[in-house]
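Trainee: requesting a structural model of the entry that follows:
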Amino acid sequence: MSQLMDQDGLIMGKQEVLAGSCKTETLTADRVRNPIPDAVHALAGGFKSGRWASHIEPVPIPSKQAVIDLIEQAQRILFPGFFAGEILRPENLEYYLGQQLSLFYENLANQISSAIRHDCFRHNQACTLCNERSYELAAGLIDSLPAIRSLLESDIEATLTGDPAAANSDEVIFSYPGLFATVIYRLAHQLHQLEVPLIPRIMSEHAYHRTAIDINPEATIGSHFFIDHGSGVVIGATTTIGNRVRLYQGVTLGALSLPKDAGEKLRNLKRHPTIEDDVIIYANATILGGETVVGARSIIGGNVWLTESVGPDTRVLLEPPKLVYFGRKAGGNR
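Mentor: Predicted structure coming up:
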């Protein structure tokens, strides 16, 4: 192509080259197979038949985002001044708490109502006055907030006692994933105790998403609970944990291998271990089984695999592995 002297001519020359070099025929929509009708028919058939789980029902279902908003509202109530932009003083604290609790009460009741209506419709249950019940259950959680806050204060104390890196309670509240997961667990556990469906598991899933700590809301956990670092911790539904227990990252308190039909046969049986008071469980230890009890004041070392009970004041450790060095050992002869 000959050299073009002006800018407009140069631009036109590029467009002509591009147009001439493209040999692909442009396809129009009416000449392309439309896969949508067949896919719609197949998907709708699967959902309508009941073969696949879906929520095709004339009742609302709890909103995951609304439940996350409830968690954030609860944080503002349980830790006033930490998670809100307002400047709080003693003279406006009661007004602030009243405002936050009123909003929390209404929003929680709405989500509980959706959960109850969904549950009733899904299981063909008789009408249980879900709107009134939702407010009663929401009130039950609000009644328990002072006790929950007291437990959380003990969890903060345990963190400061057990972690020399924790500078102060502000740092723990703002940034420790173990405390965040514990806050959500204590709220979700109380909702489970009140027999609120679905919402507790949505809450625990959010905690897992944020922290990689998976605490089932059904588990029972005492005061002064501390999870150090936290990633990979799993606490199963029927786990019982006493007071002043410390867990490190990667700890699993789980169930033994289950048969294929375990969902129905073992649903109401204890499948997960009992950890008594003042126990320390180090990183990546795995403790399994509903009959397994770790006695008070015991220490379970890192990477231990335990499926049988140990008595109080017991240390369970793996023998140190033999290290093999290739090349010069650091600090050795050169």
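Trainee: from now on I want contacts and neighbour counts done on CA atoms only, so please keep to that.
Mentor: Will do.
Trainee: so what secondary structure elements neighbour the host helix or strand of residue 287?
Mentor: Per DSSP states H and E: residue 287 is located in strand 286-288. On a contact count with 3 or more Cα pairs under 8 Å, 6 or more residues apart in numbering; DSSP states H and E, strand 286-288 meets strand 252-254, strand 305-306.
Trainee: what helices and strands are in contact with the first one?
Mentor: Secondary structure elements in contact with strand 252-254, counted by 3+ Cα pairs under 8 Å, 6+ apart, are strand 234-235, strand 286-288.
Trainee: can you list the neighbours in contact with it?
Mentor: For strand 252-254, contacts defined as Cα atoms under 8 Å, 6 or more residues apart in numbering pick out 232-236, 239, 271-273, 284-289.
Trainee: go on, the last one?
Mentor: Contacts of strand 305-306 with the rest of the structure, by Cα under 8 Å, 6+ apart, involve 285, 286, 287, 288.
Trainee: for the stretch 101-250 of the chain, which segments count as strands?
Mentor: Ranges of strands within the stretch 101-250 of the chain are 214-215, 220-221, 226-227, 234-235, 240-241, 246-247, based on DSSP state E, counting those that start in this stretch.
Trainee: starting at the chain centroid, how far to the last one?
Mentor: Between the centre of strand 246-247 and the centre of its host chain there is 18 Å, according to Cα atoms, centre = their mean, to the nearest Å.
Trainee: second input sequence below; structure requested for side-by-side comparison:
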Amino acid sequence: MSRFFQEELIMGKQDVLAGSCKTETITAERVRNPIPDAVTALAEGFRSGRWASHIEPVPIPSKQAIIHLIEQAQQILFPGFFSADILRPENLDYHLGQQLSQFYEHLASQISSAIRHDCFRHNQACTLCNERSYEIAAELIDSLPAIRNLLESDIEATLTGDPAAANSDEVIFSYPGLFATLIYRLAHRLHQLGVPLIPRIMSEHAYHRTAIDINPEATIGSDFFIDHGSGVVIGSTTTIGNRVRLYQGVTLGALSLPRDAGMKLRNVKRHPTIEDDVIIYANATILGGDTVVGARSIIGGNVWLTESVGPDTRVMLEQPRLVYIGREQGGQP
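Mentor: Next up is the predicted model:
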């Protein structure tokens, strides 16, 4: 390509760019400003109480702070796994003392916010909120050894129930079922202690991380194992015994509810009872507060169950008939 032709080509491109970059001067008077009207409409909706908001002179619990509390709890309950600190028997007491002191203060602060927010929301007078918050935080810390003991039984149940689980380290680091169960056991204890809002924020974080949805109000015994886990749903009034194993996609839920169920059925048992040593395979759905699955029973995959079954019962779907298209059964395409 000649030098003259290259120069012409470059000049042509510059002319095109210059033409495409011409802009029109726009004055403020010619542009509609939507902000004042939107501010007025939004503010009116929030002030009127028609829309949920937090326009209150009291703090609200921080979701990020609660996630940090969960991370602190992991470091306390599984020392050496979730921090860069190198732990030895000689410095274990110091490590636990430091972690627990921070956890205690942070937890009390978030509980105080939750209580104050709840009192303001329901037009109740807050009394001794800070003192109550520290008392509740102390109660949870008193419960940590028992919670850790339950988690150890959950780890053992995982090792017993899953041949792919090489050791407890692998389960602690990488099994979503144990992570969801850890959060459930902490959130359930906070629910028992009467803490509003925070347990549900914790369970939502577990769901976000694992796709396992365990309501903090549910009651779950020891040696609990969720294999794989994605899609598991455990409703608020579910009762689960000891040594129960669930697979992915299991729903322990409520039957169809009326439109005004939120108020009428708030304290009514709506979810099933699963007794000791039950196994529920993938995508099974068990519904209803009167539904009881007896001890040592096995519920097969994809079963839909709305009535009770006695102990030592197997509930399975009939073997489906497979249809092969484009090849003979057992043959090659």
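Trainee: next, format the contacts of strand 305-306 of the first structure as CSV and append distance to residue 15 of the first structure and neighbour count.
Mentor: As requested, the contacts of strand 305-306 of the first structure are exported to CSV (distance: Cα to Cα, whole Å; neighbours: other Cα atoms under 10 Å):
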residue, distance to residue 15 of the first structure, neighbour count
285, 66, 22
286, 66, 23
287, 69, 27
288, 69, 24
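Trainee: what's the most distant pair in those residues?
Mentor: Maximum pairwise distance in the contacts of strand 305-306 of the first structure, criterion Cα to Cα, is 10.0 Å, between 285 and 288.
Trainee: for residue 313 of the first structure, which non-adjacent residue is closest in space?
Mentor: In space, and not counting its chain neighbours, residue 313 of the first structure is closest to residue 298: 4.5 Å by Cα to Cα, 6 or more residues apart in numbering.
Trainee: my read is that residue 151 of the first structure contacts residue 223, right?
Mentor: Yes. Using Cα atoms under 8 Å, residue 151 of the first structure is in contact with residue 223, at 5.7 Å.
Trainee: quick one: the helices in the second structure?
Mentor: Secondary structure of the second structure (DSSP state H): helices located at 3-20, 35-48, 63-77, 92-121, 129-161, 168-174, 176-192, 198-210, 261-264.
Trainee: gap between the closest residue to residue 108 of the first structure other than its chain neighbours and residue 131 of the first structure?
Mentor: Leaving out its chain neighbours, the residue that sits closest to residue 108 of the first structure by Cα to Cα, 6+ apart is residue 138, at 6.0 Å. In this view, residue 138 of the first structure and residue 131 of the first structure are 11 Å apart by Cα to Cα, to the nearest Å.
Trainee: neighbour count for these two, which is higher?
Mentor: residue 138 (23 against 15; other Cα atoms under 10 Å).
Trainee: my read: that one touches residue 111, true?
Mentor: No. Assessed by Cα under 8 Å, residue 138 of the first structure is found out of contact with residue 111, at 9.5 Å.
Trainee: which residues are common contacts for the two?
Mentor: Contacts common to residue 138 of the first structure and residue 111, judged by Cα under 8 Å, 6+ apart, are absent.
Trainee: how close does residue 333 of the second structure get to residue 99 of the second structure?
Mentor: 62 Å.
Trainee: neighbour count: the two, which is higher?
Mentor: residue 99 (16 against 8).
Trainee: and that one, how far is that from residue 78 of the second structure?
Mentor: Distance from residue 99 of the second structure to residue 78 of the second structure, by Cα to Cα: 12 Å.
Trainee: could you do residue 321 of the second structure as well?
Mentor: Distance from residue 321 of the second structure to residue 78 of the second structure, by Cα to Cα: 48 Å.
Trainee: which one of the two has more residues nearby?
Mentor: Between residue 321 of the second structure and residue 78, counting by other Cα under 10 Å, residue 78 is the more crowded of the two (15 against 6).
Trainee: aligned to that one, what sits in the first structure?
Mentor: Under the alignment (TM-score structural alignment), residue 78 of the second structure pairs with residue 79 of the first structure.
Trainee: quick one on the thing from earlier: who touches both of residue 138 and residue 131 of the first structure?
Mentor: Shared contacts of residue 138 of the first structure and residue 131, defined by Cα under 8 Å, 6+ apart, comprise residue 109.
Trainee: tally of neighbours for residue 262 of the first structure?
Mentor: If you count neighbours by other Cα under 10 Å, residue 262 of the first structure ends up with 10.
Trainee: err, residue 111 of the first structure, not the other one
Mentor: Residue 111 of the first structure has 24 nearby residues by other Cα under 10 Å.
Trainee: so who does the residue nearest to it when sequence neighbours are not counted touch?
Mentor: Computed as Cα to Cα, 6+ apart, the closest residue to residue 111 of the first structure that is not its neighbour in sequence is residue 62, at 5.3 Å. Contacts for residue 62 of the first structure (Cα under 8 Å, 6+ apart) come out as 111, 112, 114, 115, 199.
Trainee: and residue 62 of the first structure, how far from residue 120 of the first structure?
Mentor: 13 Å.
Trainee: how about residue 204 of the first structure?
Mentor: Taken as Cα to Cα, the span from residue 204 of the first structure to residue 120 of the first structure is 23 Å.
Trainee: compare neighbour counts for these two and give me the winner.
Mentor: residue 204 (24 against 16).
Trainee: ok so, going back, what about the equivalent of the residue nearest to residue 313 of the first structure over in the second structure, how many residues nearby?
Mentor: Aligned by TM-score structural alignment, residue 298 of the first structure pairs with residue 297 of the second structure. Using other Cα under 10 Å, residue 297 of the second structure is surrounded by 21 other residues.
Trainee: state the distance from residue 297 of the second structure to residue 269 of the second structure.
Mentor: Residue 297 of the second structure is 22 Å from residue 269 of the second structure, by Cα to Cα.
Trainee: try residue 198 of the second structure
Mentor: For residue 198 of the second structure relative to residue 269 of the second structure (Cα to Cα), the value is 22 Å.
Trainee: buried deepest among the strands of the stretch 101-250 of the first structure, which one?
Mentor: strand 226-227 (a mean of 26; mean count of other Cα atoms under 10 Å).
Trainee: now for it, which elements pack on it?
Mentor: helix 130-162, helix 177-193, strand 246-247.
Trainee: check the mean deviation of it from the second structure.
Mentor: When the second structure is overlaid, strand 226-227 of the first structure sits 0.1 Å from its aligned residues on average, using mean Cα distance after the TM-score superposition for the first structure.
Trainee: now distance to residue 326 of the first structure too, for the contacts of strand 305-306 of the first structure, in TSV please.
Mentor: Rendered in TSV, the data for the contacts of strand 305-306 of the first structure read as follows (distance: Cα to Cα, whole Å):
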residue	distance to residue 326 of the first structure
285	29
286	32
287	35
288	37
